[in-house]
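In: My questions concern the predicted model and sequence given below.
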Amino acid sequence: MEYQNILFSVEDGIGMLTINRPKALNALNAATVAEMKDCVEKVAVNSDIKVLVITGSGDKSFVAGADIKEMATKNPAEGRAWGIFGQNVFTEIEKLPQPVIAAINGFALGGGCELSCACDFRYASENAKFGQPEVGLGITPGFGGTQRLTRVVGRGYAKELIYTGGMIDAQEAHRIGLVNKVVPQAELMDVVMKVAKKIAKNAPVAVQMSKAAINNGVNCDVVTGISYEAEVFGLCFATADQKEGMGAFVEKRKPAFTGK
């Protein structure tokens, strides 16, 4: 697929997916979500990509929401189908084997906030704004916002954001746990790339199994979760990276992981 609405590149094991509709503040229309789906599915099977970063083009917006003009005339069946389509793509992002970092460089509203919550964690620029304004448009969040935002920040903050339809700034987002770090906009990508490279230097299978254990565990009781953890912990001992990592530690050298 030739992309018209996103940009994608890979460098040093880091994939960069950029929503590229700056004139529309990177709003998500159907074509953009379809391109994201294609890109994410290719990332999932590319072992050369150790980490994926998702951001928006320009200096104003990460993703300002879904394309309202495109949604305005939908009937109930079409609205439901659009919601399911977006949810499925965001779930594919959430379930990617590789860690996914959201680099939030401006507005993260509606579908943009929902997209950020599908990522493993979020870094934001000082000018970033977050919100779920859907109730002001007569709809609910439809791309997973009622579920993922709640899991990220807790019921109280999620309900307040969704019920009021208001916006919060980056510092408040940091205070409630929606973002991990806030940095000046000019430094955002450098800071994100630094942490992405730090992740990429570790054993890829171990990182991916850790992600799977966390994601599976948050949706079950702790006993079931630690049972799953024991399984992936044991599987790591079947990898060449485990032998290399522990061997390098004993020999007091840096490991050279291969992802096998």
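Out: Received it, and whenever you're ready, just let me know what you need. Computed from a prediction, not measured in an experiment: that's the story for all the values here.
In: Could you use CA atoms for every contact and neighbour count after this?
Out: Noted.
In: With adjacent residues omitted, what lies nearest to the residue most central in space within the chain?
Out: In the chain, the C-alpha nearest the mean C-alpha coordinate belongs to Cys119, at 1.6 Å (Cα atoms, centre = their mean). With Cα to Cα, 6 or more residues apart in numbering as the criterion, Cys119 has its nearest non-adjacent residue at 5.1 Å, and that residue is Val100.
In: quick one: the strands in the stretch 51-200 of the chain?
Out: Ranges of strands within the stretch 51-200 of the chain are 51-56, 61-63, 100-104, 107-109, 121-125, 129-131, 167-169, 181-183, based on DSSP state E, counting those that start in this stretch.
In: Figure out which of those strands is closest to Lys252.
Out: strand 51-56 (26.6 Å; Cα to Cα).
In: related to what we said a few turns ago, out of the strands of the stretch 51-200 of the chain, indicate the one that is most buried.
Out: Greatest average neighbour count among the strands of the stretch 51-200 of the chain goes to strand 61-63 (a mean of 32), per mean count of other Cα atoms under 10 Å.
In: what's it in contact with?
Out: Here strand 61-63 makes contact (Cα atoms under 8 Å, 6 or more residues apart in numbering) with 19, 22, 25-28, 55-56, 103-109, 111-113, 128.
In: In addition, the following structure is provided for comparison:
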Amino acid sequence: MTNPSIRYEAANGIARLIIDQPAKMNAMTFDMWSSVPGLVKKAEDDRSVRAIVVEGAGEKAFCAGADISQFGAKRTGEEAVRAYDIAVANGMAAIHDAAKPTIAVIRGICFGGGCALALTCDLRFATSDSRFRVPAARLGLGYGFSSVRMMIKKLGVGAVADILISARILDASDGERSGVIHRAWPRETFDKEVTAYLETVAANAPLTLAAIKRSLVELSKPEAEQDAAAVDALIAKCFGSADYKEGQKAFLEKRLPVFKGE
């Protein structure tokens, strides 16, 4: 059995962060959480990458949350708990604040920290047999304030109260209604549908995507902390780019544009 890790793959304009511990339903270890910021940075620095996908290895799970077998060594005692929580928070923030759009591709189980990780992504697609749960109330652990705040911003107070207080399992229909996922497809067509969506994203103008993503990040902050000037600078960069001219030319010529991020 290979060591648990998050594998990085990049092709066709998409970087993939693949949570790879299928023997434990892709549960996240301390080292896996700690690796996320560096992997996101790698995708941000690659000019060929238009979007970042987060997914689980295999067909059974996106992520079952934290690897509880580590809690005795990694999450016992004040200092250890603090270090673990910082690693999780930094990993979540890296996905949420990434300079490029992030998309969770979910097959099967999406529980606990895995559900929170999916929610940090801008978009979330799942197989119709996927299941979602945040079972903190069944484990007796304190659920992090920053994670609750992030969930409320994404889903609203009512949906988050239900998810956390009941600790119940949500099916894909529940997930769509509550906003946990944006779309669910049957297993038979899932890969085809997701691939088509990713191809559409990868064909879009990188500078425009960057401006949109920065807008989403800034609007998730309290109004007093929002950096509108940073967004405006990215928007101005779009209008001054060769891609803007290419977009207009392609429209007039009735063809697909070829964007270069310049």
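Out: Sure thing, it's come through. From a predicted model like this one, the values you see are computed outputs, not experimental measurements.
In: follow-up on the earlier one: the second structure: which residue goes with the residue nearest to Cys119 of the first structure?
Out: By TM-score structural alignment, Val100 of the first structure lines up with Thr102 in the second structure.
In: mind checking what Lys198 of the first structure lines up with in the second structure?
Out: By TM-score structural alignment, Lys198 of the first structure lines up with Thr200.
In: and the gap between its match and Asn12 of the second structure?
Out: To Asn12 of the second structure, Thr200 of the second structure is 11 Å away according to Cα to Cα, to the nearest Å.
In: which non-adjacent residue is nearest Leu28 of the first structure?
Out: Leu28 of the first structure sits nearest to Ala66 (Cα to Cα, 6+ apart), 4.4 Å away.
In: Neighbours of the one you found, how many?
Out: 24 (other Cα atoms under 10 Å).
In: distance of it from Val232 of the first structure?
Out: On the measure of Cα to Cα, Ala66 of the first structure and Val232 of the first structure end up 37 Å apart.
In: Over to Met167 of the first structure?
Out: 40 Å.
In: and what of Ser210 of the first structure?
Out: Counting by Cα to Cα - Ser210 of the first structure and Val232 of the first structure are separated by 8 Å.
In: what does Lys260 of the first structure give?
Out: On the measure of Cα to Cα, Lys260 of the first structure and Val232 of the first structure end up 14 Å apart.
In: longest helix in the second structure, by residue count?
Out: Secondary structure assigned by DSSP state H gives helix 78-96 as the longest helix of the second structure.
In: and that one, which residues are buried?
Out: By 16 or more other Cα atoms under 10 Å, the buried positions in helix 78-96 of the second structure come out as 84-85, 87-96.
In: how far apart are it and its match in the first structure?
Out: Its matched residues in the first structure lie on average 1.2 Å from helix 78-96 of the second structure after superposition (mean Cα distance after the TM-score superposition for the first structure).
In: got the contact list for that helix?
Out: In contact with helix 78-96 of the second structure (Cα under 8 Å, 6+ apart) are residues 30, 33-37, 40, 74-75, 102, 117, 120-122, 146, 217.
In: ditto for stretch 157-171 of the second structure
Out: 128-138, 148, 151-152, 178.
In: do that again at 6 Å, thanks
Out: 131-135 (Cα atoms under 6 Å, 6 or more residues apart in numbering).
In: same thing with stretch 246-262 of the second structure?
Out: 205-207, 241-243.
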